[in-house]
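# let me see the structure of the following:
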Amino acid sequence: MKSRKVIVANKAGIHCRPASKIMQKALEFKGCQFSLKSSKGNIDPSSILNLISIGLERCDEVEIIASGDNEEKACNELAELFTFEFDFPPRE
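Down below sits the predicted model:
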């Protein structure tokens, strides 16, 4: 099991489009299970509904936990997406 704490960097937080990118990355690691912990709750980040419903905002701290095949790589690649500042704004 590997874990990593990161701060959400995207100005608009984790809305639909960044959530979609995070979910897609989590699903790439078929032999790995994920958990995401924050002050707003614990979720499975391989579900876009989970990611959106938790309401992560810029500067929120999250802990990404990966367990299984390629867990270190999986944890690091998922963490990168939370620390990436996407250039698209949320849709109105």
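# from here on, contacts and neighbour counts on C-alpha atoms
Noted.
# the closest residue to I43 other than its chain neighbours and E72, how far apart?
Once flanking residues are discounted, I43 sits nearest to L36: 5.2 Å by Cα to Cα, 6 or more residues apart in numbering. Distance of L36 to E72, computed by Cα to Cα, to the nearest Å: 15 Å.
# between the two, which is the more surrounded one?
Between L36 and E72, L36 has the larger neighbour count (other Cα atoms under 10 Å), namely 20 against 17.
# now the other sequence, so there's something to compare against:
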Amino acid sequence: MPERRVTVASKVGLHARPAALVAKAAAAQSVQITIRKSDTEPVQAGSILGLMTLGAGHGDEVVLAAEGDGADAALDQLAELVGSDLDS
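This next block holds a predicted model:
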């Protein structure tokens, strides 16, 4: 299963606006994407509630994973988003 490790760049972490943007982008993909911190169970990246309960803060490393046709491209897109400052 392809994975991407990425550091959360948004100063507020994956909460509020950044969580909404990531969830929307993940839900738009043709494959289901999960996200987890190294010490947690994965949650659906397309779920705002899942992202917020993950508790990923600024500077935390998260692991994105997906399986199926288009998984690599979907993960690349989402990794770029999570690694961007989404606060503004």
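# please state their TM-score.
The TM-score (TM-score structural alignment, normalised by the length of structure 2) is 0.88; 87 aligned residues with a Cα RMSD of 1.3 Å.
# per the alignment, L49 of structure 2 corresponds to what in structure 1?
By TM-score structural alignment, L49 of structure 2 lines up with L49 in structure 1.
# tell me which helix or strand comes right after the helix or strand hosting that match.
Using DSSP states H and E, L49 of structure 1 maps to helix 48-53. Remark: after helix 48-53 of structure 1, the chain's next helix or strand is strand 61-68, criterion DSSP H and E.
# follow-up on the earlier one: and the gap between the residue nearest to I43 of structure 1 and A12 of structure 1?
19 Å.
# in this structure A9 of structure 2 contacts G59, no?
Yes. Assessed by Cα atoms under 8 Å, A9 of structure 2 is found in contact with G59 at 6.2 Å.
# which one of those two has more residues nearby?
A9 (22 against 15).
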